[in-house]
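S.K.: with the sequence up front, the predicted model follows.
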Amino acid sequence: MKVDVLILIEFVNRELEVAVAIKHSLKTKGIKVKIISTLYDYSKAMLFYSPKILIVPYLYDDNNLKKFSMVKKSNTEELIIINMHQEQMVTKSNVEFVLPKGLAKNVLHISWGDTFTQHLIENSVDNNLIYQTGSPRIDFYREGMTHFSINKEKLSSEFKLNSEKKWILFAGNFPHENFTEDVITTLEKKGNKGIRKRIENALETRGILISWFEKLVENNPDIEFIYRPHPSENLTEELLKITKYYRNFHVIKKYVLRDWVINCDVINVWTSTSVVEGYFANKKVNVVRPIEIPSDFEMELFRGVNYINTYKEFEKHNIQGSLSNDLGLVEKINDHYSKVTNFSFEAISDLVIEGLKNNIKYDYKINQFYASFVDRFRLLIRFFVERIIKLVSGQSVIKLSKLFNPNSRYRRYFNILENGDDKVTKGRISDIENKFK
């Protein structure tokens, strides 16, 4: 099927709204756009769509480039690839992993701000291929876009929260125990050094934080404490136990993070870009560190900012603390996230239009990657096998993996299944598109 633009997304909660915003902007200009999940419909996307421009969530190396270039039907097609770089926060230990390698450097790159742009340039990416648009996720915190978020009354009603109480949010970021040995080894080979120590640090931190959560809700019954886990995070027995004993402690995965950030009074993070969303929502944000993160694993965003290191500080800053944010943190956020006049998704749409007009510099040599007959035949077999499994069992391959092989390579996605398939459906897209009208 011929389309002008094919947008591939990995996680619905993180990426679908932005993808639909780009689609809507382009659709008003007569450009045909399709959005597809890399998790569930990769083979379908590669076999049955022929885009002029392909937008991808990541593109780390030649292997990724080969994977996504399967969408080409011949080596004469001139495909333009735009890398959204959904992960732009780097540490000393993962910078080699996050930045593109090989021919993956030669596609078009979306950067949220000065810091990541500089990293790309230092990594020998041509400055002409870098488009600093700001973060399109932040668009939904700006004036004119707030109607995309759920209001406090709906959240109160659905989750039995008292809207008169102070709402305190902790944005969890602890998916680490879902990393299987083969995943860890692969990450190490790709340049994510020290990942094992990083996992140890995360799990020790989580244990201490859970004890702090319990103490906080016990000492302060007049608050509503919402723990919003990372989409692929396991919910531990210790965490769930608090919900049984304290009615003011809630573990809630449902809805995008923004819906909770906008409606809570204080935002807490360990190490997560959620702190940025809190800042742009004009909320008090706390960076909570019961134990130190080794320097090599620290995000640049958090270097040199003030941390909460003790329970006493944690309670003070959440219950009676100042509503002003740490100036060092504010400065870091402004370095990483450009302040743009127009919506970032519009800037990306403009780039797509220029690409369709052949008005941008692009190295078509990367189009040496394309699917051979054997590659396409294997992909076709994969497509039919997945469809047969779905038809016979009523389950996706990922769901069956959770049932019969819990340690499979899909393990990091299993927890997402609890809130549905994380599939890109026409209904989900329509619901978001209707909000633009």
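M.R.: Here it is on my side, so go on.
S.K.: when you work out contacts or count neighbours from here on, use the C-alpha atoms and nothing else.
M.R.: Noted.
S.K.: now do the contacts for Ser274.
M.R.: With contacts defined as C-alpha atoms under 8 Å, 6 or more residues apart in numbering, Ser274 is in contact with Ala171, Leu257.
S.K.: now with 10 Å?
M.R.: When contacts are counted by C-alpha atoms under 10 Å, 6 or more residues apart in numbering, Ser274 touches Phe170, Ala171, Gly172, Asn173, Leu257, Arg258, Val261, Ile267, Asn268, Val285.
S.K.: that's a helix at the fourth one, yeah?
M.R.: So the one you mean is Asn173. No - Asn173 is assigned coil when assessed by DSSP: H, G, I helix; E, B strand; the rest coil, not a helix.
S.K.: now the contacts of Ser274 as TSV including neighbour count and distance to Asp326?
M.R.: Supplementary listing: the contacts of Ser274 in TSV, determined by neighbours: other C-alpha atoms under 10 Å; distance: C-alpha to C-alpha, whole Å:
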residue	neighbour count	distance to Asp326
Phe170	24	18
Ala171	23	18
Gly172	19	21
Asn173	20	21
Leu257	20	22
Arg258	22	21
Val261	29	18
Ile267	25	13
Asn268	25	13
Val285	27	9
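S.K.: structure two is appended below for comparative analysis:
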Amino acid sequence: MIDFLLLYENKSREMEGLCLLKMELEKRGYYVVLDQVQYFYKKRYKVKVVVVPFLYNNNDIYRYIYCICGKVNKILNLRWEQIYSRKMEENLASFFYPKGEAKKVIQLCWGEAEADKLLKLGVRKELIFITGPIHLDLITKPGYFEKREYLQKKYRLAENKKWILFISSFSNATFTEKEKIEAMKMLGKERVDFIDLSIKSKKEILEWFKQIIKEKNDQYEIIYRPHPSEKKDDILRNLEAKNKGFHIITDDSVGQWIACSDFVLNWYSTSAIQSQLLKKGNAILRPIPISYEMDLEIFSDATVIDSYKGLVEYLSSKADALMDNFVFNKYYFFDSTYAYQRIANICQEVLNNNALSKIRYNTILHETSWFERLKFEILYKLYVPLLRFLKNKKLSTLFSGSVSYDMVSRNTVAESELSSIKKRLSKILGKGE
């Protein structure tokens, strides 16, 4: 039987942190398996403890616990989304906070702010652990990132030009009307308004980049880093095809790109913390203002660029745009030990704890309609394997959302890739922790 099953959603965001955790647990003598949470099509695992990337409600427990490994009660929720708009933070009934039986699992928090909100929500104190962000464990450790030459050769970027990294948060900008309706059901009308704002902002920012390439192509390479859930649309494809200095790159971690880029530009991404830790300038592009309620508190002291002229001036002056550490300290906990080590300790405690609350699986199964069960079986156990086998992008039109050939291939990890990550991490950790 497997001791720990580690499930991930987005490869680029989560893989290195989970590899650290996997290596640490294996070093302690445990049998650990790593797999993708949504594109699941294998037989059920027999497992003692499950570590999940998210768990919001009973439906998630059915899909990502019960359908994968049966009635497991020992569950750790890594909660990869922990920074929200001010309005979402105040609304504990919003989609992003656990509900129903999902409140009974172990909740891992990056900092005190999130732990306090879970307590207010009614999650028992003994289920809440402040671990710090696992994805930031080694970010400031010498030798963690490859040198700039590695990226330059891999992606054929001009070494003599300055690199502009844009970290996109436009995961919703390609939503269909049907997807907008679904988003409104889950998150309210404000979310649809935000989607419309995303579409307009993306369009304007891309116009700025076109202008930069047109006027200063000999000076800059623009790297467009999509959100892990962002679909590549025709606008992006055409821009990349027609402009030699514009690159859409999903591979390698966002931290790797931040470390090697000359300029880091943002719109709404929590990757601002990486820029802070790596002491890089981090400006936010806001062609259209975002209301105070819908903005993130971590951008309270950010440098805002609201025009093409402002962008050109920023690139010319390279003004330092680091933000106040006080804001980040509310959301991120750092200590002398690493988050992956603290999480491994919690994993061990959970493995040996037989007093955890029992999840009411009979209630969950009763709530899950036959249609939901059939849809899940078709979508994840038949359709995803078919996409992988046929490698047919046209099949992606059958279902919307994250299940497309691009997304499935982007989030599939080959054994060779996994071995390469673990080898690099072992080498870094071998230099002394």
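M.R.: Looks like it came in fine. These numbers come from a predicted model, not from an experiment.
S.K.: TM between them?
M.R.: The pair, once superposed, lands on a TM-score of 0.85 when counted by TM-score structural alignment, normalised by the length of structure 2; 416 aligned residues with a C-alpha RMSD of 3.1 Å.
S.K.: tell me which of the contacts of Ser274 of structure 1 is nearest to Asn359 of structure 1?
M.R.: Arg258 (35.5 Å; C-alpha to C-alpha).
S.K.: aligned partner of that closest one in structure 2?
M.R.: With TM-score structural alignment as the criterion, the equivalent of Arg258 of structure 1 in structure 2 is Gly255.
S.K.: distance check, that match against Glu16 of structure 2.
M.R.: Using C-alpha to C-alpha, to the nearest Å, one obtains 11 Å as the distance from Gly255 of structure 2 to Glu16 of structure 2.
S.K.: who touches both of the two?
M.R.: Where contact means C-alpha under 10 Å, 6+ apart, the residues bridging Gly255 of structure 2 and Glu16 through contact with each are His135, Leu136.
S.K.: any idea how far the equivalent of Ile82 of structure 1 over in structure 2 lies from Leu351 of structure 2?
M.R.: Residue-level alignment of Ile82 of structure 1 against structure 2, with TM-score structural alignment as criterion, gives Leu76. As defined by C-alpha to C-alpha, Leu76 of structure 2 lies at a distance of 10 Å from Leu351 of structure 2.
S.K.: the more surrounded of those two?
M.R.: Leu76 (24 against 16; other C-alpha atoms under 10 Å).
S.K.: wait, isn't that one in contact with Val105?
M.R.: Yes - with contact defined as C-alpha atoms under 10 Å, Leu76 of structure 2 and Val105 form a contacting pair (6.1 Å).
S.K.: pull out the buried residues from stretch 38-47 of structure 1.
M.R.: Neighbour-count burial for stretch 38-47 of structure 1, counted by 16 or more other C-alpha atoms under 10 Å, picks out Thr38, Leu39, Tyr40, Tyr42, Ser43, Lys44, Ala45, Met46, Leu47.
S.K.: can you say which helix or strand has the equivalent of Ile199 of structure 1 over in structure 2 in it?
M.R.: Superposed on structure 2 with TM-score structural alignment, Ile199 of structure 1 falls opposite Ile195. According to DSSP states H and E, Ile195 of structure 2 maps onto helix 189-216.
S.K.: still on that earlier bit, got a list of what the residue lying closest to the match of Arg258 of structure 1 once chain neighbours are set aside touches?
M.R.: On the basis of C-alpha to C-alpha, 6 or more residues apart in numbering, the spatially nearest residue to Gly255 of structure 2 that is not a chain neighbour turns out to be Gln274, at 6.3 Å. The contact partners of Gln274 of structure 2, by C-alpha under 10 Å, 6+ apart, come to His135, Leu136, Ile139, Thr140, Val254, Gly255, Gln256, Ile258, Ala259, Lys280, Asn282.
S.K.: and what of Asn353 of structure 2?
M.R.: For Asn353 of structure 2, counting by C-alpha under 10 Å, 6+ apart, the contacting residues are Lys74, Cys347.
S.K.: quick check: it is in a strand.
M.R.: No - according to three-state DSSP, the state of Asn353 of structure 2 is coil, so it is not within a strand.
S.K.: just give me the match in structure 1 for it.
M.R.: Pairing criterion TM-score structural alignment: the partner of Asn353 of structure 2 within structure 1 is identified as Asn358.
S.K.: for Gly132 of structure 2, same thing?
M.R.: When structure 1 is aligned by TM-score structural alignment, the residue opposite Gly132 of structure 2 is Gly134.
S.K.: measure its match to Ile9 of structure 1 for me?
M.R.: Plainly put, Gly134 of structure 1 is 19 Å away from Ile9 of structure 1 if you go by C-alpha to C-alpha.
S.K.: ok so, going back, closest to Tyr410 of structure 1 out of the contacts of Ser274 of structure 1?
M.R.: Proximity of those to Tyr410 of structure 1 (C-alpha to C-alpha) peaks at Asn173, which lies at 18.4 Å.
S.K.: so what's the counterpart of Lys214 of structure 2 in structure 1 up against?
M.R.: In structure 1, the residue matched to Lys214 of structure 2 (TM-score structural alignment) is Glu218. When the contact criterion is C-alpha under 10 Å, 6+ apart, the partners of Glu218 of structure 1 are Trp212, Ile242, Tyr245, Tyr246, Arg247, Asn248, Phe249.
S.K.: rerun that using 8 Å as the cut-off
M.R.: When the contact criterion is C-alpha under 8 Å, 6+ apart, the partners of Glu218 of structure 1 are Tyr246.
S.K.: check Lys162 of structure 2 too.
M.R.: Remark: with contacts taken as C-alpha under 8 Å, 6+ apart, Lys162 of structure 2 is in contact with Gln219, Tyr220, Glu221, Ser261, Asp262, Phe263.
S.K.: now render those residues as TSV, adding neighbour count.
M.R.: Formatted as TSV, the entries for those read as follows, by neighbours: other C-alpha atoms under 10 Å:
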residue	neighbour count
Gln219	14
Tyr220	21
Glu221	25
Ser261	19
Asp262	18
Phe263	21
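S.K.: from these, which two are the most distant?
M.R.: Across those, the two lying at the largest distance from each other (C-alpha to C-alpha) are Gln219 and Ser261, at 13.4 Å.
S.K.: mind listing the strands for the stretch 301-437 of structure 1?
M.R.: Applying DSSP state E, counting those that start in this stretch to the stretch 301-437 of structure 1 gives no strands.
S.K.: hang on, the earlier thing: overlap of the contact sets of Leu76 and Leu351 of structure 2?
M.R.: Any residue near both Leu76 of structure 2 and Leu351 by C-alpha under 8 Å, 6+ apart counts here, and that gives Val49.
S.K.: helices of the stretch 251-400 of structure 2, start to end?
M.R.: Assignment of helices within the stretch 251-400 of structure 2 using DSSP state H, counting those that start in this stretch yields the ranges 254-260, 272-277, 308-317, 325-331, 339-351, 361-367, 370-378, 384-390.
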